[in-house]
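Peer 1: the sequence and its predicted three-dimensional model are supplied below.
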Amino acid sequence: MPTPVKVDLVEKVAEEINASKAVYFADYLGLNVEQVNNLRSRMFEQNVKMQVVKNTLIKIALKNAGYDVDKKDFLTGSTALVYGKDDPVVPAKVLTAFKKETKDLGKPDVKAILFEGEFLNAEKVNEIAELPSREVLLGKFLSGISYPMQQVLGVLQAPMRNLLGALNALKEKKQ
């Protein structure tokens, strides 16, 4: 019989999964308390949440969130859920940067990713971490849109400038 505490935890985890653009399933075993606290503080600075939950409860929460996890084999060993609510790329950047710093341990090791509603394997973490941030992509998009508009504006203003130049030349010639 499930306890009310576990039922509440499963509901909260399912809500977090549904509210997140990406959920990273990471193996943190081997990190000491100081390293885990350092990792959590880095995630907090980036508005990323890390939560350690039992695998059986994660499986139930994923089912409650509408995902089929019966054939998934990544829920073994110790698992930490890393939620990316605002930007799905930020958790990958934090996890890979921290893993590079603790290269002797090779942790945290991402087991799988639930990225925009689709399960991806762990090899995609490096690809995701190399993506530019949302702000950079928006800046590139806006500059790409504004450049043609600037060109059209220049073409439309050219006859006016030419006419003004001709009138000024005529004015100076008559004086």
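Peer 2: That came through fine.

Peer 1: could you use CA atoms for every contact and neighbour count after this?
Peer 2: Fine.

Peer 1: next one: the helix or strand harbouring V152 to chain centre, how far?
Peer 2: For V152, the element it lies in under DSSP states H and E is helix 134-174. The chain centroid and the centroid of helix 134-174 are separated by 38 Å, computed with CA atoms, centre = their mean, to the nearest Å.

Peer 1: and if you look at stretch 13-28?
Peer 2: Here the centre of stretch 13-28 is set off from its chain's centre by 12 Å, with CA atoms, centre = their mean.

Peer 1: flag every buried residue along that stretch.
Peer 2: Neighbour counts over stretch 13-28 (16 or more other CA atoms under 10 Å) mark 13-14, 16-18, 20-28 as buried.

Peer 1: go on, stretch 28-36?
Peer 2: Residues Y28, L31, V36 are the ones in stretch 28-36 that count as buried (16+ other CA under 10 Å).

Peer 1: of these, which belong to helices?
Peer 2: V36 (DSSP state H).

Peer 1: is it possible to export the buried residues of stretch 28-36 to TSV including distance to P91?
Peer 2: Formatted as TSV, these follow (distance: CA to CA, whole Å):
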residue	distance to P91
Y28	14
L31	18
V36	15
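
Peer 1: quick check, nearest of the buried residues of stretch 28-36 to K59?
Peer 2: K59 has its nearest neighbour among the buried residues of stretch 28-36 in Y28, at 18.1 Å by CA to CA.

Peer 1: ok, and here's another one to check against it:
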Amino acid sequence: MTREEKSQVIEELTAQLADNTNIYLTDISGLDAASTSNLRRACFKSNIKLAVVKNTLLAKAMEASDKDFGELPETLKGNTSVMYAETGNAPAKIIKEFRKKSEKPLLKGAFIEEAIYVGDELLDTLVDIKSKEELLGEIITLLQSPAKNVISALKSGGGTIAGIVKTLSEREG
């Protein structure tokens, strides 16, 4: 690979790192062709981009990036694949699913919404991370709950103050 080609790859990797808030570093070495194909297919279905990268070029891209990748560059040993995802826990779920049948992919580390996770032992933690949309949905549900109680109390009590008080007291008791 010429110096110009390396420089081009570093620029592309730097742009990918800048455009994505959820980045997983994995080791998929040792997977046979069929398993690798299945992994790529699963990633595609979950809107995850999977790319095999050269460690030195990724390290330079991380260095050139505006983001602070903390200890992640230290995990760039051996074979490295990068998973870019819109949802923070999607790659972790795919990795966990694949690990039911195989020892790989291994999680080297992840950069999720500016938080850094290093080590395969954190896979279960990453699976449990809720996406921004999931958290917003939970908050909206919690906020709607008291309003729904008041509305149902108004409807069931016939709209009278006595009916409302009676309904609310029954719910608390």
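Peer 2: That came through, no problem. Keep in mind it's a predicted model, so treat the numbers as computed, not measured.

Peer 1: superposed, how do the two chains score by TM?
Peer 2: Comparison of the two superposed chains (TM-score structural alignment, normalised by the length of the second structure) gives a TM-score of 0.79, and 160 aligned residues with a CA RMSD of 2.7 Å.

Peer 1: spatially, which two of the buried residues of stretch 13-28 of the first structure are the most separated?
Peer 2: Greatest spatial distance among these (CA to CA): N18 and Y28, at 22.9 Å.

Peer 1: where along the first structure do the strands fall?
Peer 2: With DSSP state E applied, the first structure shows strands at 22-27, 48-52, 80-84, 109-115, 118-121, listed in chain order.

Peer 1: show residues contacting the first one.
Peer 2: So the one you mean is strand 22-27 of the first structure. For strand 22-27 of the first structure, contacts defined as CA atoms under 8 Å, 6 or more residues apart in numbering pick out 17, 77-85, 88-89, 91-92, 107-117.

Peer 1: are any of these buried, and if so which?
Peer 2: 17, 79-85, 88-89, 91-92, 107-115.

Peer 1: save the strands of the first structure as TSV, and put in distance to K6 of the first structure too.
Peer 2: Below are the strands of the first structure laid out as TSV (distance: least, CA to CA, whole Å):
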stretch	distance to K6 of the first structure
strand 22-27	19
strand 48-52	13
strand 80-84	16
strand 109-115	22
strand 118-121	25
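
Peer 1: any idea which of those strands gets closest to L164 of the first structure?
Peer 2: strand 80-84 (56.2 Å).

Peer 1: what about the residue most central in space within the second structure, distance to V9 of the second structure?
Peer 2: Nearest residue to the geometric centre of the second structure (CA atoms, centre = their mean): G88, 1.2 Å. Distance of G88 of the second structure to V9 of the second structure, computed by CA to CA, to the nearest Å: 25 Å.

Peer 1: counterpart of the residue nearest to the centre of the second structure in the first structure?
Peer 2: In the first structure, the residue matched to G88 of the second structure (TM-score structural alignment) is P88.

Peer 1: got it, and P146 of the second structure?
Peer 2: Taking TM-score structural alignment, P146 of the second structure has P148 as its aligned residue in the first structure.

Peer 1: so what touches stretch 83-100 of the first structure?
Peer 2: Residues outside stretch 83-100 of the first structure that contact it (CA under 8 Å, 6+ apart): 16-17, 19-24, 39, 42-43, 46-50, 82, 105-109, 115-116, 125-126, 128-131, 133-134.

Peer 1: re the thing from before, pick the one among the buried residues of stretch 13-28 of the first structure closest to K174 of the first structure.
Peer 2: Nearest to K174 of the first structure among the buried residues of stretch 13-28 of the first structure: K21, at 70.0 Å, using CA to CA.

Peer 1: what does that closest one correspond to in the second structure?
Peer 2: Matched by TM-score structural alignment, K21 of the first structure corresponds to T21 in the second structure.

Peer 1: ok, now K12 of the first structure?
Peer 2: Superposed on the second structure with TM-score structural alignment, K12 of the first structure falls opposite E12.

Peer 1: and for stretch 105-123 of the second structure, what's in contact with it?
Peer 2: Residues outside stretch 105-123 of the second structure that contact it (CA under 8 Å, 6+ apart) are 21-29, 31, 67-72, 75, 88, 92, 95-96, 98-99.

Peer 1: try 7 Å this time
Peer 2: Here stretch 105-123 of the second structure makes contact (CA atoms under 7 Å, 6 or more residues apart in numbering) with 21-28, 69, 72, 75, 88, 92, 95, 99.

Peer 1: distance of G144 of the first structure from G30 of the first structure?
Peer 2: Computed with CA to CA, the distance linking G144 of the first structure and G30 of the first structure is 46 Å.

Peer 1: nope, G139 of the first structure is what I was after
Peer 2: G139 of the first structure is 40 Å from G30 of the first structure, where distance means CA to CA.

Peer 1: cool, M50 of the first structure as well?
Peer 2: M50 of the first structure sits 16 Å away from G30 of the first structure, going by CA to CA.
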